[in-house]
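Asker: Provide a 3D model corresponding to the input given below.
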Amino acid sequence: MLHTSEYFDTLENNPKDPSHWHTLYLDKSIPFSDDAKAAFLFDSGRKSRQYLLPFVRVVARLFIILMQMFKAVSPNLVNAPKMLHKSLYLGMKYMISPEANYLILRHFYLGSEVLKFIKDNVEGAENIPMNPLKPLSVNDVRDNLFIDHDLNLYNFIINLNKAIAEKGLKVKPIEQPDFSSITEGEIPFYNFRDKWSNFMDLSTAIEIFTPVYQFFLTDNDFWRASNSLQLDEVIGIYATTIMDCPEKLIGLNNKHPMIPLPTYGAAFRLTLHGLSTEILHGLLVGAKKAMESATL
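Answerer: Below you'll find the model as predicted:
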């Protein structure tokens, strides 16, 4: 099943042929859950990423460009979010590795916790509506999970800043932040299918899923989803302002949301989006543990 941190903890290093993934796992310069990091690095070492991804990336990006031309003429011809999520569900269940599924569901879960952390630490923001997404099974994907995740980011930023403008609220450093929304331990996911067909790594799957996402949505919906990836910078600034550690944004790579990037690179930026969420959540977990230790 899942290859946790124990896989890398027990791996012997060969000084004449050190493992790239083992090296990155042992490096602790960036906050990251050990189990999530192990899952990501083990999954990155799959043969599909080395041999299949280069070809898939070329074909997928070409498809996105051609589809963009089609959508320019008929932007709203196809609008089938239910069919989109059914396709994503089938791909995740029967083709994607258990490590990749673990990381995908974990992303939605952590994203909801980060938004709740920000809300909990802005005085007067109690009434901002939230739609927490905490899937525990691949089956939960069928409930418009991906689209709702994108909408949550936009609506949270809009509602927070409306409250800031109308009520004079302020995102500011908090001496002892409220970390009650942040999970320290493992999330109780259901077991992921692990058969011969579950061979595909996360990066390859995302490259395939991105044009599928584009095909089943309107042009506006796909552009909105693609541009949402650069909101990592906005969320990161809110969280690090509360914790008074803006220098920690060094681990964030999806930046400059006012300068949208071409949609054909959305798959790579989606992978970065997942990493950014893990790093930010890891930073919050570390701060929570430090505060708990200080109070003992």
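Asker: contacts and neighbour counts: CA atoms only from here.
Answerer: Will do.
Asker: tell me the secondary structure for residue 261?
Answerer: coil (DSSP: H, G, I helix; E, B strand; the rest coil).
Asker: before we move on, what SS does the closest residue to it other than its chain neighbours have?
Answerer: The shortest distance from residue 261 to any non-neighbouring residue, by CA to CA, 6 or more residues apart in numbering, is to residue 227 (7.4 Å). Residue 227 carries the three-state label helix when classified by three-state DSSP.
Asker: and residue 227, how many residues sit next to it?
Answerer: A count of nearby residues for residue 227, using other CA atoms under 10 Å, gives 20.
Asker: now it: how far from residue 150?
Answerer: Separation of residue 227 from residue 150 (CA to CA, to the nearest Å): 10 Å.
Asker: swap in residue 122?
Answerer: Counting by CA to CA, the separation of residue 122 from residue 150 is 22 Å.
Asker: Show me which of those two is the more surrounded one.
Answerer: Set residue 122 next to residue 150 and count neighbours by other CA under 10 Å: residue 122 wins out with 21 against 18.
Asker: Another for comparison:
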Amino acid sequence: MKNEYAEHAWDERDPSPWLALYLDQSTPLPDEVKAAWLRDCSGGSRQFFLPLIRPLARLSMIIIQVLKVFLPKRWSHSMLLHRLLAFSMNRFVSPEANWLIMRHFHLGSQVLSFVAANAPVPVGTTPLAPMAIDEVKDELFLRHDLNLFNFVIRLNKALRAAGRELVAVPEPDFSMLHEPALRIEDMPRGRFNLLDLQSAIEIYTPVYQLLLTDNDFWRASNSLQLDETVAIYCAKILASPEHLVLLNNKHPMVPMSTLYAAYRLVLHGLSTEMLHALLMRMARGEIPIPAREFAKMHDAAEMVVGE
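Answerer: So this is what the prediction gives:
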């Protein structure tokens, strides 16, 4: 797809904030991803529709929370939820937003596989790699949340049983990392596919809350707190704590109100994109691997001491 930001006109008396964000290299994102993200952010849907829908969505969540006091605890219609999500993504969500949502399942699975491959104990993973929006119907969002918590439990039970911890790996295994074979051009482009990513997530969140059990919804919301957990895993493997700098979902031991879940979900998606981009750049040799450099310095110091 044509990247309009690469040829964007620059008027010094009226500089475009989107061009500035695109050209800025402080955030590790591929140009194609950054262009899609900014194109989605700068559209009319986010500018005019999001401010209207956000307070209504949050009010709906409060009403649903009260309503659930009177519903059975096991009230759940997960299959219906995911069919509604797939239908709306196909009919109303913008191509850029759909592409970013579908990428997220791939990238999240790859990051967990990276941690598993470089852990000192064997850890199983259950990757999700959907290639079509209709695959959402197979409870894809719920399975994504379950995978994350199950991975954290599986990894740490194995580490505790072996009396081990994650440590720096001078030569990490990057073999599982790749760009998903998803194309924006293949996303639905009907006359109503205009809804931006943030507005879509604001609408989906109360529907998610209504059609899942309280336990499933709270787990989904609290999974966003694990951004820092997974980033710490990667930072330990890479000996690179500075890669935590752009995390915004804060401490995993302090759950936040579900009212802000939609906004935090957007941050979650962006932090996953940036972590994956950093790992890809290391895999290609574009930036040094801190653990490798640390090991070289350690070996050199030992040689000097030995002499």
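Asker: residues in contact with the spatially most central residue of the second structure?
Answerer: Residue closest to the average C-alpha location in the second structure (CA atoms, centre = their mean): residue 269, at 2.9 Å. The contact partners of residue 269 of the second structure, taken as CA atoms under 8 Å, 6 or more residues apart in numbering, are 101, 104.
Asker: Please pull up the equivalent of it in the first structure.
Answerer: Under the alignment (TM-score structural alignment), residue 269 of the second structure pairs with residue 274 of the first structure.
Asker: Its match sits in which helix or strand?
Answerer: Remark: residue 274 of the first structure resides in helix 266-295, with elements defined by DSSP states H and E.
Asker: against the second structure, where does stretch 91-110 of the first structure fall?
Answerer: Aligned using TM-score structural alignment, stretch 91-110 of the first structure spans residues 88-107 in the second structure.
Asker: Go through that stretch and flag the buried ones.
Answerer: By 16 or more other CA atoms under 10 Å, the buried positions in stretch 88-107 of the second structure come out as 89-107.
Asker: likewise stretch 34-43 of the second structure?
Answerer: For stretch 34-43 of the second structure, the neighbour count (16+ other CA under 10 Å) marks 34, 35, 36, 37, 38, 39, 40, 41 as buried.
Asker: With secondary structure and distance to residue 287 of the second structure as extra columns, can I get these in a markdown table?
Answerer: Below are the buried residues of stretch 34-43 of the second structure laid out as a markdown table (DSSP: H, G, I helix; E, B strand; the rest coil; distance: CA to CA, whole Å):
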| residue | secondary structure | distance to residue 287 of the second structure |
| --- | --- | --- |
| 34 | helix | 19 |
| 35 | helix | 22 |
| 36 | helix | 24 |
| 37 | helix | 24 |
| 38 | helix | 25 |
| 39 | helix | 28 |
| 40 | helix | 29 |
| 41 | helix | 29 |
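Asker: And these, which is closest to residue 3 of the second structure?
Answerer: Closest approach to residue 3 of the second structure among the buried residues of stretch 34-43 of the second structure (CA to CA): residue 35, at 6.6 Å.
Asker: Which residue is the nearest non-sequential neighbour of the alignment partner in the first structure of the closest one?
Answerer: Using TM-score structural alignment as the criterion, residue 35 of the second structure maps onto residue 38 of the first structure. The shortest distance from residue 38 of the first structure to any non-neighbouring residue, by CA to CA, 6+ apart, is to residue 5 (5.2 Å).
Asker: can you tell me how far that neighbour sits from residue 195 of the first structure?
Answerer: Look at residue 5 of the first structure and residue 195 of the first structure: by CA to CA, they are 22 Å apart.
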